[in-house]
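J.: Here is the input, now give the coordinates:
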Amino acid sequence: MSVVTRFAPSPTGYLHVGGARTALYSWLYAKSQGGQFVLRIEDTDIERSTEEAKQAILDGMNWLGLDADVGPIYQTDRFDRYREIVEQLLKEGKAYKCFMPAAELDDIREQQKARGEKPRYPGTWRDRTDHPDGQPFVIRFKNPLEGKVSFDDHVRGAIDVANSEMDDLVIVRSDGTPTYNFCVVIDDWDMQVTHVVRGEDHINNTPRQINILKALNAPVPEYAHVSMILGDDGKKLSKRHGAVSVMQYRDDGYLPQAVLNYLVRLGWSHGDQEIFSKQEMIDLFSLDAIGQSASAFNTEKLIWLNQHYIKTLPTAEVAVHASWHFEQQGIDITQGPALEDVISVQADRVKTLAELASISRYFYQDYDEFDANAAKKHLRPVAREALEVVQQKLADIDTWSPETIQEAINATAESLDIGMGKVGMPLRVAVTGGGNSPSLDLTLNLIEKSKVVQRINKALDFIQTRENS
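T.: Have a look, this model is predicted:
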């Protein structure tokens, strides 16, 4: 039997970190078994589902590279199929119409709570046939009254739930729309899903869904209910902990490779290994290796991984994602050196791609003003002569390269009998506008010679202005 997994988010918001991890685990298991991964959008909650949220889910999956073999499939396109199965269950006496008003059911539940009982529907309309005409109703599934539901969860182990603990589940609302627990069952059956990976908050739904599957004589998939993700403070991950939307991590400058690597380790491990390529994840992943304990999100660890991937991935691969950040910051990367070359000299100096774009602006556009502290310290009258001499030597270079640039800087220091810093620092501020950059030979090599000479002129004018003020 071929393995089929699915990720089935509800489009009522962005793709959050917990959902992304579930999608990753589902995707990895399908790939590791040579199976198929289905993306299903569970949009039956029509009032809360939005097109924007649907697109956010698709964007998040696309950015992470979790491509679906089937889908996206939308539940709202399958209402005819759900109605067909409902009619079948009604005909077979496995479901029934319930005319109990919502207010009456609320009163019953409040009385049950007052008696210390578990609030539940009492089965009033389970076997009644005196259906009132023109009255609104819901359709409930006839849950077995005796016995139990047993299943072996890949994460939780053996789970047993007595049928007496469950009431008759509403499968169609009074407005005629099918409910989540019912649609999930029909979808998993029709899509031949063999393994369901989802959050532990769905454990209570599983016995109900298994009973519906059995009523339909449908195969029951295997389940793996993963623990929740906690924030650094041990509380459920939420907006107060920072970015919880997958696309927010994109916006903040993280590589998808770093996010995937971090997510896979939030509950799954392979010995002490910390860094995994996507192929290694596929080769090594196992549902049975997912831990039961909740995982705490550690932003510092994610930053460390992001730095690792910025430094070690091929620069062309980093550039694919970095170019977006340059565009967001209004930097035209067509007006300067190849982005891959900039990444190669800046990779060791940044934590995020957003930071990479921010500190690389001078490669592509002239700065408006000097960094105040750097200019105050290094663009002083004493630096004038060194800048004039090095400017001339740089202008005289025939072949612009790191080697010839370094030779010009060295020659300037020698001719003036001064330390390298008294040439290098004023030159760095003159060319970049600030006091930090990669080594000058590499930095200047990525900027056109004419621009370097022009920017030194700007620094000399700045010094002249300070002298005259």
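J.: C-alpha only now, for contacts and for neighbours.
T.: Will do.
J.: how close does the closest residue in space to residue 347 that isn't next to it in sequence sit to residue 319?
T.: Leaving aside its chain neighbours, residue 347 sits nearest to residue 311 (5.2 Å; criterion: Cα to Cα, 6 or more residues apart in numbering). Per Cα to Cα, to the nearest Å, residue 311 is found 12 Å from residue 319.
J.: number of nearby residues for the residue nearest to residue 347?
T.: 20 (other Cα atoms under 10 Å).
J.: can you tell me the helix or strand for it?
T.: helix 299-312 (DSSP states H and E).
J.: Also residue 40?
T.: strand 36-41.
J.: ditto for residue 19
T.: Under the assignment here (DSSP H and E), residue 19 is part of helix 17-32.
J.: Return the list of helices and strands in contact with that helix.
T.: Judged by 3 or more Cα pairs under 8 Å, 6 or more residues apart in numbering; DSSP states H and E, the packing partners of helix 17-32 are strand 4-7, strand 36-41, strand 195-199, helix 256-264, helix 278-284.
J.: just checking, what packs against the fourth one?
T.: Using 3+ Cα pairs under 8 Å, 6+ apart as the contact criterion, the secondary-structure elements in contact with helix 256-264 are helix 17-32, helix 51-64, helix 278-284, helix 299-312.
J.: mind running it again at 6 Å?
T.: Contacting helix 256-264 under the criterion 3 or more Cα pairs under 6 Å, 6 or more residues apart in numbering; DSSP states H and E is no other helix or strand.
J.: Tell me what angle it forms with helix 17-32.
T.: 90 degrees (axes from the mean of the first three to the mean of the last three Cα atoms, to 10 degrees).
J.: Just want the angle from helix 256-264 to helix 51-64.
T.: Using the same axes, to 10 degrees: helix 256-264 against helix 51-64 is 100 degrees.
J.: I'd like to know how far the closest residue to residue 71 other than its chain neighbours sits from residue 20.
T.: Of all residues not flanking residue 71 in the chain, residue 39 sits nearest, at 5.1 Å (Cα to Cα, 6+ apart). Using Cα to Cα, one gets 12 Å for the distance from residue 39 to residue 20.
J.: I'd like the structure of this one too, to check against the first:
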Amino acid sequence: MSVRVRFAPSPTGSLHLGNALTAAANRRFADERDGILVLRIDDTDPARTLEGGEEAILDDLRWLGIGWDEGPVRQSERAALYADAAGRALERGAVTDPDGAIRLGHTTLLRPGGTATYQLASVADDLSLGITHVIRGSDHRPNEAVQQLIARALGGELPEVLHHGLLLGDDGRKLSKRHGAVSVAELRDGGVPAAAVRSYLEDLGLPAHDVRLDRARIGRLAIDAIAAMPDEELAAVAGVPAGYAQALRGARTLVEAEQLGRQLVDPEPVSLPPAATPTLERFVELRAGAGELDEAGARAIVRELKAVGGDLRALRLALTGAESGPALGAVVAALPSDEAVERARRAQVSD
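T.: Have a look, this model is predicted:
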């Protein structure tokens, strides 16, 4: 039997990092076994359905590079399947309440209005879609026994269930909005590359126990991911020519890379005091005579200026309009010679 797993989020908006962990775990489990991942949208409860919520989930999955092979299968479109499942459950011991609800033991299968509950819809879908393994967070562990009873009442068996540990906040409690920046969209908007988030989730794998969210680890992975981006890709994100990309390699986020890019292509104008003139004039001499520079050549210019007591802070201000930013050698290497010379001259003021 071929492996079939499913990722089944509710359409409540951007994926929580804990849900993204489940998505990545299901994708990896399927890939390692030449299996199929079904994307199912659990939207039987209108109160939990957010307008645009499904689209946000699909965007997050695409951004993370987590594809699906079938779906999206929407539970809101499968009412006939659930009605049929409830009918089979009635033949095997379920009962109809006076209000019209259908119940198996203490578990409601159909609400009085005829809509399926999470428990019935989830089991009926797993059986009808041929799911072989259910991989989900350990907060669903209490559902397993109930769902096995429902599966048998429908004439089947629950798929094999694997529960993984949850992502927790620094306080040891389940992640929520109080912990800040815990959704995929928030990380994306904050400039964390998709490769960094995906690497973090892959590193976690299928944790046997709960783990605390390691923001520092995500930050380190973000720096590594930016460092590994091709020049053209990084430059496009930052909105700069490809030749400027190397100066952005130390950025901690793509938002920061964009900010550094603005320093390079559109620096704030500065007028430096006369004390900075010797440094700027010497830089002009060195840079104008150097022609095209690689980073080693640019660092040599910076070293020479430093050796004679040059004001490197003033040079950075002249070239970027800011007191901090990319390594000065990387800035000198990135800027074309005529542009660097013009900025250095423009920043000088006469006595």
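J.: chain center to the helix holding residue 19 of the first structure, what's the gap?
T.: Remark: helix 17-32 of the first structure is offset 12 Å from the chain centroid, using Cα atoms, centre = their mean, to the nearest Å.
J.: where do the strands sit along the second structure?
T.: Ranges of strands within the second structure are 4-7, 36-41, 70-74, 95-96, 102-104, 107-110, 133-137, 160-164, 167-168, 211-212, based on DSSP state E.
J.: Go through the ones you listed and name the closest to residue 306 of the second structure.
T.: Closest to residue 306 of the second structure of the strands of the second structure is strand 211-212 (Cα to Cα; 45.1 Å).
J.: That closest one corresponds to what range in the first structure?
T.: Following TM-score structural alignment, the partner segment of strand 211-212 of the second structure in the first structure covers residues 295-296.
J.: Tell me, how many residues neighbour residue 301 of the second structure?
T.: For residue 301 of the second structure, using other Cα under 10 Å, the count is 21.
J.: What sits closest to it if chain neighbours are left out?
T.: Counting by Cα to Cα, 6+ apart, the residue nearest residue 301 of the second structure is residue 286, at 6.8 Å.
J.: What of residue 73 of the second structure?
T.: Excluding the flanking residues, the one nearest residue 73 of the second structure by Cα to Cα, 6+ apart is residue 40, at 4.6 Å.
J.: so how many other residues sit close to the one you found?
T.: Neighbours of residue 40 of the second structure using other Cα under 10 Å come to 21.
J.: For the aligned residue in the first structure for residue 261 of the second structure, which non-adjacent residue is spatially closest?
T.: Under the alignment (TM-score structural alignment), residue 261 of the second structure maps onto residue 360 of the first structure. In this structure, residue 360 of the first structure finds its nearest non-sequential neighbour in residue 342, 7.5 Å apart by Cα to Cα, 6+ apart.
J.: if we can go back for a sec, residues making contact with the match of strand 211-212 of the second structure?
T.: 229-232, 266-267 (Cα atoms under 6 Å, 6 or more residues apart in numbering).
J.: Max pairwise distance over the residues you listed: which two?
T.: Top of the distance list for the contacts of stretch 295-296 of the first structure (Cα to Cα): 232 and 267, 15.0 Å.
J.: who has more neighbours, the two?
T.: Higher neighbour count among residue 232 of the first structure and residue 267: residue 267, with 20 against 14, using other Cα under 10 Å.
J.: How many neighbouring residues does residue 340 of the second structure have?
T.: 22.
J.: Please report the distance of it from residue 69 of the second structure.
T.: Counting by Cα to Cα, the gap from residue 340 of the second structure to residue 69 of the second structure is 52 Å.
J.: what does stretch 118-132 of the second structure contact?
T.: 3-5, 109, 159.
J.: Kindly write the ChimeraX command that selects the buried subset of those.
T.: A single ChimeraX command suffices to select whichever of the contacts of stretch 118-132 of the second structure are buried according to 16 or more other Cα atoms under 10 Å:
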select :3,4,5,109,159
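J.: What span of the first structure is stretch 111-122 of the second structure aligned with?
T.: Under the criterion TM-score structural alignment, stretch 111-122 of the second structure matches residues 173-184.
J.: What separates the first and last residues of the matching stretch, distance-wise?
T.: OK, stretch 173-184 of the first structure end separation, Cα to Cα: 15 Å.
J.: Which residues are in contact with residue 74 of the first structure?
T.: So residue 74 of the first structure contacts 40-41 (Cα under 6 Å, 6+ apart).
J.: What about residue 56 of the second structure, how many residues nearby?
T.: So residue 56 of the second structure, with other Cα under 10 Å, has 19 neighbours.
J.: In the first structure, what residue corresponds to it?
T.: With TM-score structural alignment as the criterion, residue 56 of the second structure matches residue 56.
J.: Would you agree that match is in contact with residue 14?
T.: Yes. Using Cα atoms under 6 Å, residue 56 of the first structure is in contact with residue 14, at 5.5 Å.
J.: Just give me the match in the second structure for residue 200 of the first structure.
T.: In the second structure, residue 200 of the first structure lands on residue 138 (TM-score structural alignment).
J.: what range in the first structure matches stretch 166-185 of the second structure?
T.: With TM-score structural alignment as the criterion, stretch 166-185 of the second structure aligns to 228-247.
J.: Give me the contact list for the strand or helix carrying residue 161 of the first structure.
T.: Taking DSSP H and E as the criterion, residue 161 of the first structure maps to strand 157-162. For strand 157-162 of the first structure, contacts defined as Cα under 6 Å, 6+ apart pick out 148-152.
J.: That strand maps to which residues in the second structure?
T.: Going by TM-score structural alignment: strand 157-162 of the first structure matches no residues.
J.: Next, the angle from that strand to strand 222-226.
T.: Going by the same axes, to 10 degrees, strand 157-162 of the first structure makes 100 degrees with strand 222-226.
J.: List the buried residues for strand 157-162 of the first structure?
T.: residue 161.
J.: gap between the two ends of the match of stretch 166-185 of the second structure?
T.: The first-to-last residue distance of stretch 228-247 of the first structure comes to 20 Å (Cα to Cα).
J.: Please point out which parts of it sit buried.
T.: 228-231, 236-237, 243-247.
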